[in-house]
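# only geometry, no sequence info:
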């Protein structure tokens, strides 16, 4: 199963690969070169298909838990000042995605979308300290009864050139449903109230809509 954001790219890539294979097969006479080029074309197609895959998952929804919005690895757990929306200190958990991860972004919580904004910007590597403020990004805030307002931010990386965001202000959304898509690698930051209990550790691998990032145990 492939995500809808990849349908056009997959079709174009498939047509290019078919045309390229025909040209290589009919115009390249050296057997070793012909097979090398054909294998390269096949690898390109496989990479595009795996990037836009959208595997079916069985979600265990719980509004007392904040789910990871994406697949990847936890690279940041710290208290920081969030300057765009809250303008105060928040608990930040960041998940970095490699090009091999599933790139569907999911809502970490269900509730009402109170803020949704797209920011054009640079394409610094996703782990750069300034990427969350200077890169192309989208900021979405969802208000839930258990946690209040929780912000998640899609951040484009060096390879990403387009972020897709489905959130609209005033919209009611369900936990783990599609929030957007980041094409070709990046990261997502989640900003939680101070005192929220963290359920993951640095360098831990997580799955979008499956892994619990934090819970409201211990939250004042």
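Yep, that arrived. This one's a predicted model, so the numbers in the text were calculated from it and none came from an experiment.
# contacts, neighbours, all on C-alpha from now
OK.
# before we move on, what SS does the residue of the chain positioned farthest from its centre have?
Taking C-alpha atoms, centre = their mean, the residue of the chain most remote from its mean C-alpha position is residue 29, at 43.3 Å. Under DSSP: H, G, I helix; E, B strand; the rest coil, the three-state class of residue 29 is coil.
# Look up how far residue 15 lies from it.
23 Å (C-alpha to C-alpha, to the nearest Å).
# again with residue 44
To residue 15, residue 44 is 12 Å away according to C-alpha to C-alpha.
# Contacts made by stretch 128-142 with the rest, please.
With C-alpha atoms under 8 Å, 6 or more residues apart in numbering as the test, stretch 128-142 has contacts from 109-125, 149-157, 163, 165, 167.
# now do the same end-to-end measure for that stretch.
26 Å.
# Looking only at that stretch, what residues are buried by neighbour count?
The neighbour-count check on stretch 128-142 (16 or more other C-alpha atoms under 10 Å) flags 131-132, 134-142 as buried.
# Would you format these as JSON lines with secondary structure and distance to residue 3 included?
Converted to JSON lines, these look like this (DSSP: H, G, I helix; E, B strand; the rest coil; distance: C-alpha to C-alpha, whole Å):
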{"residue": "131", "secondary structure": "helix", "distance to residue 3": "26"}
{"residue": "132", "secondary structure": "helix", "distance to residue 3": "25"}
{"residue": "134", "secondary structure": "helix", "distance to residue 3": "28"}
{"residue": "135", "secondary structure": "strand", "distance to residue 3": "24"}
{"residue": "136", "secondary structure": "coil", "distance to residue 3": "21"}
{"residue": "137", "secondary structure": "strand", "distance to residue 3": "20"}
{"residue": "138", "secondary structure": "strand", "distance to residue 3": "19"}
{"residue": "139", "secondary structure": "strand", "distance to residue 3": "21"}
{"residue": "140", "secondary structure": "strand", "distance to residue 3": "21"}
{"residue": "141", "secondary structure": "strand", "distance to residue 3": "23"}
{"residue": "142", "secondary structure": "strand", "distance to residue 3": "23"}
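# And here is the other one:
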């Protein structure tokens, strides 16, 4: 199963693969070179397919938990001053996605979208300390019934050139549902209340849509 954001790219890649194989078969007479070029083309095609995969996740809905919005590696757990929306201290959990991870963004909590804003910016590597403030990014705040407001931020990386965000103000969203997509390497920051109990550790690999990263 592939994400809808990848349909156009997959179609183009399929056409290029087909044309490339035909050209190689007709114009490359050296047998080993013929096979090598075909394998390289096929390898790139498989990479594109795996990048846009959209596996089904079984989310256990719970108003008192925050789940990982994406697959990836936990690279930050710290108390910070969130200055865009809350303008106060929050607990931050950051998850880094490599190009090999599933890049679907899933809602970490269910509730009503209170804030959603796109910020143009740079394309620093996603783990850079300034990436959260200077890179292209979107900020989304969801108001929940029992936890209060949770903020998550999609951050483009050095390779990511497009962030897709489906969260719109006043939209009611379900925990674990598809909230967007970031293309080719990126990061997600989640900002939690100070009384949230973090359930992950640095360098943990988390599974978006299923794994609990914090609870109240």
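Perfect, I can see it now. In this text, all values refer to a predicted model and were calculated from it rather than measured experimentally.
# For the two chains, what TM-score is obtained?
TM-score for the superposed chains, counting by TM-score structural alignment, normalised by the length of the second structure: 0.99, backed by 216 aligned residues with a C-alpha RMSD of 0.6 Å.
# if we can go back for a sec, let me see the contact set for the residue farthest from the centre of the first structure.
By C-alpha under 8 Å, 6+ apart, no residues touch residue 29 of the first structure.
# Residue 33 of the first structure: what secondary structure?
Applying three-state DSSP: residue 33 of the first structure is helix.
# Okay, it and residue 50 of the first structure: tell me how far apart.
Residue 33 of the first structure sits 26 Å away from residue 50 of the first structure, going by C-alpha to C-alpha.
# Please apply the same query to residue 197 of the first structure.
Taken as C-alpha to C-alpha, the span from residue 197 of the first structure to residue 50 of the first structure is 34 Å.
# Centroid-nearest residue for the second structure?
residue 103 (4.0 Å).
# Looking at residue 33 and residue 50 of the first structure, which is more packed in?
residue 50 (15 against 12; other C-alpha atoms under 10 Å).
# The more buried one touches residue 44, doesn't it?
No. The pair residue 50 of the first structure and residue 44 fails to qualify as a contact (C-alpha atoms under 8 Å) at a distance of 10.1 Å.
# quick one, helices of the second structure?
With helices called from DSSP state H, the second structure shows them at 7-27, 31-51, 131-134.
# Please dump those into CSV; it should also carry distance to residue 205 of the second structure for every row.
Listed next are the helices of the second structure as CSV, based on distance: least, C-alpha to C-alpha, whole Å:
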stretch, distance to residue 205 of the second structure
helix 7-27, 27
helix 31-51, 17
helix 131-134, 20
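# and residue 100 of the first structure, what does it touch?
Residues in contact with residue 100 of the first structure (C-alpha under 8 Å, 6+ apart) are 50-51.
# that older thread, format the buried residues of stretch 128-142 of the first structure as JSON lines; extra columns: distance to residue 190 of the first structure.
Converted to JSON lines, these look like this (distance: C-alpha to C-alpha, whole Å):
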{"residue": "131", "distance to residue 190 of the first structure": "14"}
{"residue": "132", "distance to residue 190 of the first structure": "11"}
{"residue": "134", "distance to residue 190 of the first structure": "17"}
{"residue": "135", "distance to residue 190 of the first structure": "16"}
{"residue": "136", "distance to residue 190 of the first structure": "16"}
{"residue": "137", "distance to residue 190 of the first structure": "13"}
{"residue": "138", "distance to residue 190 of the first structure": "12"}
{"residue": "139", "distance to residue 190 of the first structure": "10"}
{"residue": "140", "distance to residue 190 of the first structure": "10"}
{"residue": "141", "distance to residue 190 of the first structure": "10"}
{"residue": "142", "distance to residue 190 of the first structure": "11"}
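# which among those gets closest to residue 191 of the first structure?
residue 141 (9.2 Å; C-alpha to C-alpha).
# How much space separates that closest one from residue 150 of the first structure?
Distance from residue 141 of the first structure to residue 150 of the first structure, by C-alpha to C-alpha: 6 Å.
# ok, now residue 142 of the first structure?
Distance, residue 142 of the first structure to residue 150 of the first structure, using C-alpha to C-alpha: 5 Å.
# and for these two, which residues touch both?
By C-alpha under 8 Å, 6+ apart, the residues touching both residue 142 of the first structure and residue 150 are residue 109.
# Please enumerate the strands of the second structure.
In the second structure, the strands defined using DSSP state E lie at 65-67, 72-82, 88-97, 104-106, 111-119, 137-143, 149-156, 163-165, 172-173, 178-182, 186-192, 197-198, 205-206, 212-215.
# and of these, who's closest to residue 24 of the second structure?
Nearest to residue 24 of the second structure among those is strand 178-182 (33.2 Å), distances taken as C-alpha to C-alpha.
# Taking strand 186-192 as reference, get the angle to that closest one.
140 degrees (axes from the mean of the first three to the mean of the last three C-alpha atoms, to 10 degrees).
# what number of residues lie near residue 85 of the first structure?
Residue 85 of the first structure: 11 neighbours (other C-alpha under 10 Å).
# Aligned to it, what sits in the second structure?
Aligned by TM-score structural alignment, residue 85 of the first structure pairs with residue 85 of the second structure.
# Equivalent analysis for residue 54 of the first structure, please.
Residue 54 of the first structure maps onto residue 54 in the second structure, by TM-score structural alignment.
# so what's that match up against?
1-3, 102, 104.
# That one and residue 108 of the second structure: what is the separation?
17 Å.
# what does residue 172 of the second structure give?
Plainly put, residue 172 of the second structure is 13 Å away from residue 108 of the second structure if you go by C-alpha to C-alpha.
# Check residue 174 of the second structure too.
Distance from residue 174 of the second structure to residue 108 of the second structure, by C-alpha to C-alpha: 9 Å.
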